[in-house]
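Q: the following block contains a protein sequence and its predicted model.
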Amino acid sequence: MPPRIIKYGLLCWLLILGGTGICQQALHLHSLNLEGISNTHVTCIYQDHQGFLWLGTVDGLNRFDGYEYLPFKDATGPANHSLSSNYITAIAEDAQQNLWIGTKYGLNRFDRATRTFTSYYAHEHDSLALPNNNIEVIFLDQEGRLWIGSWGGLSQYLPQKDAFRNYQKEAQNPNSLSGNIINKIIQDHKGRLWIGTNFSGVTVFSPEEGSFKRFFSNPVNHKSLSGNSVISLFEDSYQNIWVGTLKNGLNRYEENSQSFVHYQYDGSMHSIATNSIYSIMENMNRQLIVGGMQGGMSVYNRRSDTFIRYNTQGQINHNGNTASVLCHYTLKSGENIIATSNGTVNIYDNHPATFGLYQHHDKQNNSLSFNHVTALLEDKQGTLWIGTDGGGLNRFDPSSEQFTHFTKSTESSQLKDNTILALASDPSQRYLLLGTLLHGLAIFDRKNDTFRHYYPEADGSQQFAANTVHSIHLDAMQQIWLGTEKGLYSLQDIRQPHFQTLATEADIPQPITSLVKDSLGTLWIGTQEGLYFMDKYQKLQKFRFPQGQNPWITSLALENDHLWLSILGKGLFQLSITSNTWSPNAILPNTLGTNISSLLKDHQGNWWIVSEKALFKCKSLDTSPFLKIIRHYNQEDGLQDKAFSPNAAITTHNGSIYLGGALGMNRFHPDSLRTNPHQPPVSLTYFYQNDKEVHPGESPFLPLDISQTDTLRLPWRQASFAIKFAALNFIKPSKNQYAYQLEGYDTSWQMSHSNRMASYEQLSPGSYRFHVRASNHDGIWNDEGASVYILIERPWWAASEWYYGLAILLFCIAIGYLWQIRKKRVFLSSSQLQEAQAPHYLSYVNRRIDTVQAEEKPEDDFLKKAVSLVEDHLCNEDFDIATMGKELGTSRTQLYRKIKEQTGKTVSEFIKEIKLKHACQLLENTELSISEVAFQSGFKSLSHFSRTFQNSYGVSPSEYASQHQN
């Protein structure tokens, strides 16, 4: 057998092996949001001790908190304390936690407190200055020494002297650097510095001994370094030293023989993808990842001594021709970040949520027949049955992941409708029941793959008058229940179907969205206009909701003695079956802008709540006031980005969960959804007054950056402010959660998902502590968080001792004066006053009643409903004019016309007026903060609320509250 065949046969076997074999799956990469960065060509990345990410570019330095970039650039002018150059080449932190920035022209030390830079430049005749201004690398070793590599050699920073000790190449001295252009520095486990140079190989430097050892490329020695331009260095977790070169591939250093093993691109599929190695790193699985010029990433398999290639988006790419990896960095939490030549920065998620997605593909006959999945069912053999809206029925084999299609046909024994709304199996598991849109009930015989249809126009189906079957339920007694557009039916024997009509469309509103039967024998029926139930004696009743409501029930679920109802636009509610006790408040409020479409339970007892565009994992449903959400997932995790279909979700026998939606079918197993255990650092990021950021040094009360400030002392006239904060988690930061509290003012923690700013207006003089906690995208909280003490100083006149004496004296004089006036005035007695006023008052009341009765019009009922509707949805961000018209049963055009005729205002002005009146009531009768009033009145931001209120009433909200509460 030829050696080449033996080699690749062995390679295939190694890849099949589990354990240490590498799995050929896509890498879980997420792109950082680069909106606001000074330039998308990122040259270096660093995470400081606070957790902020620093990105150097060809046009400035940027601090990133996961949401916003704070850019720093060179500013012209003397003593400007800015960067020495905008071309950033290196970033590192020293033992004193000072941030050092290397540029193409000079070295900079950054002062976080004042946001200023101290620059260091080369001086030809100063031996303690830098030897060259072109800085390439900054490195902190294990002993806390800071090393700088430039185009003039190696420099060690001496903090006591604020100067540098320089090491350079000496032509006649072999115990010196091999070259003066330094590209890379690392330290190995023995404490030696490995120094990569341009054109001059590698030098190994022992600082304690002061000795240098050189390694060069020798064309006649195939075990020497493969190339002399070294641009990357790395020591892996197995203590191997890896050396990346420019155009000459990758090298692994053999300590015993002091030689190198070469890895180069040779055209084969399993070689490294490029010979110019810019980046070498290791992931949490101890796999070596090599990035370079136009080669993406190559992941090294130690067992087979080969590579698997990926592009810069994490997809397998055997060709290897893709964007370049320019630089990388490993975060303190273990995630790897890469900057690429196509202007992206991607982060490697070590704890991904793995969701599979099945979709229709035109060129694959065994793919899903149609993307819109509307119904799901698993049989006892583990086969999955899928109903679609336009693609008929699909049979799915989970082991082979192949789909078999059953679509509309003119043959009598085949399917007549491509829209399947519901699926169920009969007790024998031989027959499948399909609820269709236009052809009633279809019964599928799985033994011979034939269909029978029952609908009004079909032969012999006069007993079944429905063309549309919305829902099907098989209860514990093996009875089949059908919810149709013609009412409720039951079915006993599926082989010789006999349908019994239990309720007509006159008895139950349409459509019947869901059916479920409890342990007491009661059938619960969810409809578009409320909840109905039928007892074991087949007596139909309507459940009476409070205040005569008839909500749209989207799905039903049972646990123990409780029925769970998801109500469109309201959330998740609870009903006690045994006592008929209704929970007046939503267990899961509809605060996330989504409507619940399905409820299902996994094998560990956790409940999964499927909303329109998100998935929530919750602890077992119980009688607690609010549901405990463990985690939530959305499109960032791999879920389809369109709405999920109502009641199209199932848990299979092996624990997998399938979700059907408008873009296909998602599949996952709860055990595969790993949680990131890293508690994110939390920091205060910006301080605002009058909607403008206060920069350090701009105001006497904020001399330092807010992230470096322990105590804020504010004058009483400037006691209105806002603080912005961030959880420094860079994977899916939009899913971070926050809780903040101003101790001494807020009585409880204020919870927030998207709002990262806390605003306060006109705080009273005193001492406060602002404290913020946060979680990462997987719900892991940092309870320590970040905090700052805030002291609101008293006015000078209120702080003086003589002021109180003077105030008491003036108060006594005023009381005496008022007493004298009162003695001189003559008042009517109480009874006389009542007699004098009573006729006038009664006359006024009678006139008012007559006026109101005369003015009442039929349109008043519409207006009252409109006002009530807006008031009920003040805090619902998804409430808009379209929703308002739908709730009032009118079109958008009619809504505009009616509101205009009856109020003289547009719909937007009408809604704004109601919000402002609600805000006035809160300002007059509560002690809520201005920001709380704004939120509870339906305003999304404090600044927008303040401007709107000022424009409408001529005073600020705080002034209004002060006037009316006094």
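A: Yep, that arrived. Quick caveat, the model's predicted, so the values are computed rather than measured.

Q: only C-alpha atoms from now on, for both contacts and neighbour counts.
A: Will do.

Q: isn't residue 563 up against residue 576?
A: Yes - in this structure residue 563 lies within contact range of residue 576 using Cα atoms under 8 Å: 6.3 Å.

Q: can you pick out the residue with more neighbours from these two?
A: Applying other Cα atoms under 10 Å to residue 563 and residue 576 shows that residue 563 carries more neighbours, namely 20 against 15.

Q: find the helix or strand that that one is a member of.
A: Assessed by DSSP states H and E, residue 563 sits inside strand 562-567.

Q: after that strand, next one along is what?
A: Counting by DSSP H and E, the next helix or strand C-terminal to strand 562-567 is strand 571-576.

Q: and after that following strand, which helix or strand comes next?
A: Sequence order places strand 588-589 as the next helix or strand after strand 571-576, per DSSP H and E.

Q: neighbouring contacts of that following strand?
A: By Cα atoms under 8 Å, 6 or more residues apart in numbering, the residues outside strand 588-589 that reach it are 570, 571, 572, 573, 626, 627.

Q: what about versus this one:
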Amino acid sequence: MQHCINRIVFLVLVLCAAFLNSLQAQDLTFVKVPLSRENGTGLIAGITQDKEGFLWLATHSGLHRYDGYQQVTYTNNRYNNNSLADNRLECILADHKGIIWIGVWANGLDRFEPKTGKFTHYRHDPQNPKSLSDDLVTSLLEDKEGNIWVGTHKGLNLLHPETGTFTRYQHDAADPKSISDNKVRAIYQDRQGTIWVGTGSPWESKPGEGGLNRFNPKTGTFDRFLHDTSNPKTLANNWVRAIYEDSRGVLWIGTFGDGLHQMDREKGTFTRFPYDAQHPEKLSRPYIDKEKQNDGINIIHEDHAGAIWIGTYDSGLNRYNPKTGKVTQYRKNGRNAAGLDDNNIWAAYSSREGSLWFGTANGNLFRLDPHRHRIPHIETGSEVYSFFEDPAGFMLIGTSKGLLRKNLKTGRIKRYLHKPADPASISSDTVYTIYKDRKGTIWLGGASGELSKYNPYTERFTRYQHDEKEPTSLSAGAIYAMLEDSQKNFWIATGYGLDKMDRVNATFTHHQHDPNNSASISHNRITSILEDSRGFLWLGTRFAGGINRYDVQSGTSKKYLLGNNIAKIFKDSQDVIWVATESSGIYYYKRTADAFIPFNLNQNESIIHIKDILEDDQQNLWFSSEEGLLKLNKDRNNVLLLGEPYGISSASLAFQAAYKDRGGKLYFGNNKGYYAFFPHQWHPNRHPPLVTLTGLRLFDKPVLPGKKSPLKAPLSDTDAIEFGPEQNVFSFDFTGIHFINPEQNKYLYKLENYDHDWRSSKTERVASYYNVPPGKYRFRVRASNSDDVWAEKAIAVRVKPPFWNTWWAYAIYSVMLLGFVVNFNRSQRQRLIRIERHRARERELAQAREISKAYKELKRTQAQLVQQEKLASLGELTAGIAHEIQNPLNFINNFAEVSSELAEELQHEFEAGEINEAKAIADTIKQNLDKIKLHGQRADRIVKGMLQHSRTSSGQKEPSDINALADEYMQLSYHGLRAKDKTFNATLQKDFGNRLDKVVVVPQELGRVLLNLFNNAFYAVQQKMKSAGSDYEPIVAVSTSRKEECVEIRIRDNGGGMTEAVKKKVFQPFFTTKPSGHGTGLGLSLSYDIITKGHGGEMYVDSVEGECTEFIIQLPVTVPATPSSMALDC
């Protein structure tokens, strides 16, 4: 029992696979390519594709190049040797270099270079054994090493392109290792590198001639495989026309008659697959017409999908599916023609993008896309508007002829029609919309204002219709959409407004357009309803009413897209609201802007009539339109059009007729039924077009390569092109070669640095530019296939400037301008020099007068400044002397006052007779008088010193006590500062040499120098006291010593010190570091002059910034001593 069940299951699976294979095969469609018939195409003997992507056809009317749009024909011109040798061609090959090789009937072999248009002819020469063995060339092969093999009616040839000679391999009846027959019909190299040669002709060979040959390249011999009537594992016929190895490694051999074989290359045996009329699905060649004596297998070819195609002389095609082992037949007037209206298959070829090509003996070219199948269409005999899958496994389909109920398991269909006499029948035969509410109730909307509630268990209907006498009845007009909102309100979009249904009481509330209320609905013809997350209802209307965002609570609406007819409002899984319009394409709602934005369909912008929207399980959006189905990917950046090539009839899709079932299958209604498919089954063709520049024109005239041409090489091999200044009107012809739906290929082009944006091109594949200014540019052209997969080609372009606008012209202009400027400058300079010399002489005279005057004024001012400095020094001295005099005067006054009091006491004592007391008082008075005399003498000396200092110096030098001068002026300076600042105190350190002889100096001048230095020292420590801490002790020190031939005086302070910059300038006139108004800057300068010039001595300064400063004076005793460098130790 279990064995039987297993067998039944196996048979079911086999039958299902066969059925699916049949369906898939039936979906394939042969597209006849419209070729020019001007000279008659004739038999298409061979098809190939070059590396640029062009398809080449070898026919009996010449050579044709095809790019998917137009063909270029090359024919024989007997007056031009650079043309085809003859128009009757037998075979063709495009080698890896892009060279086209053509086998010509009775006229040898032609080599054609498409880029240069050059033909080279190879002919049979009876006198030359290294020439082609025969002029009737029937087959060609380029092997893996790039060698060209040529089959003729008199043997096989190997071309040596470097010499143009051939090695011949011909039949020798006495040599069994020679080729079996000279009539070569097929040459093939398998993946192992073995070369196979098929020979024999049904029209010219005798029985027994022909056969299959395997070439041994080491020995130059052949292994023969021939028909043996007694051995069924040999060839069925010797006339071999087709040899092919498929992707699975199976080597197929096709011969005349019923000769389909698979070869076991190791054993050298063959398996025959004869035609079985009782089982046409079995592997074999196509149907055999016994009356056609010349019928046989002409081609065996594998397409990109892995199917094996077997073509015959006059019986059409078989498609073999290796996965299922089944065959599908295609033949003219057959049950499954699929567009094939010619049974005489002569050539087959697969182009790069996957197209399969068939050429026939009647000159027809067919193209097939083996990957792409037509979207299944189910005929219903009526227009389909709506779908609904109920939980019981039935699909409800609303049509123009009732409601269909399809059993999804069995496929059986039941139709429900309106019956006027049956109130439980459907209310209308035209079902626009089907909706299921949350309670599971199924509602049907009709074309004339009828609403039906469907009970799937009883298969009965409850009707709701418009009643003019009852205001709470359903509105009139067609029902386009229904919606149960989040508040469980049930809304119905009708041709006369929006109705809200009370499903318990079967009453309707109407929301309609009010011409007197701008906040009401814009139009009553409502086609679509959507509720958003905020509870607003979005209503789409027709008759230019646009969109209304309806607030149910207030009964008001906001308008959008007025002037548009709305087909559908849809919210996707990303919470974006999309709108399909009937005349302006697709929009999406941008919430931040509260506006609907047009969506760019890229190169499909002409598609503006959108009928419906839905989203698949992969989050792709699908739009039904007049041109077909538009698929917008999940990222919303790529649009794919599924139109006629996919089986979608243009303008056939119905309004609001899109649906997705629970399994993810999509349904789209049209005027004769509906399309149903799983979206993941339809993949775009990922092969981009081969973009090439096909032509260049100047002033609309073609440009060919040449020495005097801007094109130095073929355009396809050119990376850059240079135009002359007068060649600024040019155009590029271009194409994107992709043969699947080439009419849907799209183009963009741009001349960088000239065009701001990309330009689009559809029918005209040419880019024209006018009056392009000189400069460097880059021309770019982009092409896409019908599935929006893009490729690009670019070429650099330079328009040279005219000679007067070149760099070397500007260099000449610059030199000329420079010469002019130089000459002009020279003459101007000479003129200016003459003028300036005259002016200079005038200025010199004036300046001399001014200098003389200024000199006199300067001398007077200098004298005043010197006097001022002396007065300042005198003022400082006077202040110090005043302070010095004040002390002895205080003593004198005090002692005088005490003495006066003692004199009174003395008198009293005398009167009292106290002689002893009187004597003691008298002694005290005498002591006081002695002290008064002492302090008076001190004051006298101070006054004399003041008078001496204030006297005008006579300039007479005299021996002077340096220690006394230093001590005196130190005291005067210190007390002078204290007279101004009572708080100031400093430690005075004195270190006078004991054995210091008097030095001959001018005392007043030296005193002035010492006073200036002491003043500066006390000023420095006073200033540092203001910023230093309480632990700072101001010290000013003076020392004298004998140094060989000089006396040295050092005055040092521990004030703020000097920087190196200040030290360098300290003896310069008018230089001072004191604030403005506190010094003239002449003190140290005058002091320096007094010591160096007045006394022949030296004066130095040494200082450490922030720590101390020391001035050193060296006065000669006899001869001035040369000063030595001394370091300052602070």
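A: Yep, it's here. Fair warning: this is a prediction, and the values are worked out from it, not measured in the lab.

Q: need the TM-score between these chains.
A: Once superposed, chain against chain, the TM-score is 0.74 (TM-score structural alignment, normalised by the length of structure 1); 781 aligned residues with a Cα RMSD of 3.4 Å.

Q: just to revisit the earlier point, next one: the strand holding residue 563 of structure 1 to chain centre, how far?
A: 27 Å (Cα atoms, centre = their mean, to the nearest Å).

Q: where do the strands sit along the stretch 501-650 of structure 1?
A: With DSSP state E, counting those that start in this stretch as the criterion, the stretch 501-650 of structure 1 has strands at 512-517, 523-527, 530-534, 540-542, 553-559, 562-567, 571-576, 588-589, 596-601, 607-611, 615-618, 629-633, 644-651.

Q: typo on my end, the stretch 251-400 of structure 1
A: 259-263, 277-282, 288-292, 296-301, 306-310, 325-330, 336-340, 345-348, 356-358, 373-378, 384-388, 393-397.

Q: out of those, nearest to residue 903 of structure 1?
A: Nearest to residue 903 of structure 1 among these is strand 373-378; the distance by Cα to Cα comes to 43.9 Å.

Q: dump the strands of the stretch 251-400 of structure 1 to a markdown table, plus mean neighbour count and distance to residue 200 of structure 1.
A: A markdown table is the format used below for the strands of the stretch 251-400 of structure 1 (neighbours: other Cα atoms under 10 Å; distance: least, Cα to Cα, whole Å):
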| stretch | mean neighbour count | distance to residue 200 of structure 1 |
| --- | --- | --- |
| strand 259-263 | 19 | 16 |
| strand 277-282 | 24 | 16 |
| strand 288-292 | 27 | 20 |
| strand 296-301 | 26 | 26 |
| strand 306-310 | 23 | 28 |
| strand 325-330 | 22 | 22 |
| strand 336-340 | 25 | 27 |
| strand 345-348 | 23 | 31 |
| strand 356-358 | 16 | 49 |
| strand 373-378 | 26 | 62 |
| strand 384-388 | 25 | 63 |
| strand 393-397 | 22 | 60 |
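
Q: picking that back up, wait, which of the strands of the stretch 501-650 of structure 1 is closest to residue 330 of structure 1?
A: Closest to residue 330 of structure 1 of the strands of the stretch 501-650 of structure 1 is strand 629-633 (Cα to Cα; 25.2 Å).

Q: what residues of the closest one count as buried?
A: Within strand 629-633 of structure 1, the residues that count as buried by 16 or more other Cα atoms under 10 Å are 631, 632, 633.

Q: that strand vs structure 2, mean deviation?
A: When structure 2 is superposed, strand 629-633 of structure 1 averages 2.4 Å from its matched positions, counting by mean Cα distance after the TM-score superposition for structure 1.

Q: and the contacts of that strand?
A: Residues outside strand 629-633 of structure 1 that contact it (Cα under 8 Å, 6+ apart): 614, 615, 616, 617, 618, 619, 639, 778, 779.

Q: out of the residues you listed, who's nearest residue 900 of structure 1?
A: Distance ranking of the contacts of strand 629-633 of structure 1 against residue 900 of structure 1, using Cα to Cα, places residue 614 first at 37.8 Å.
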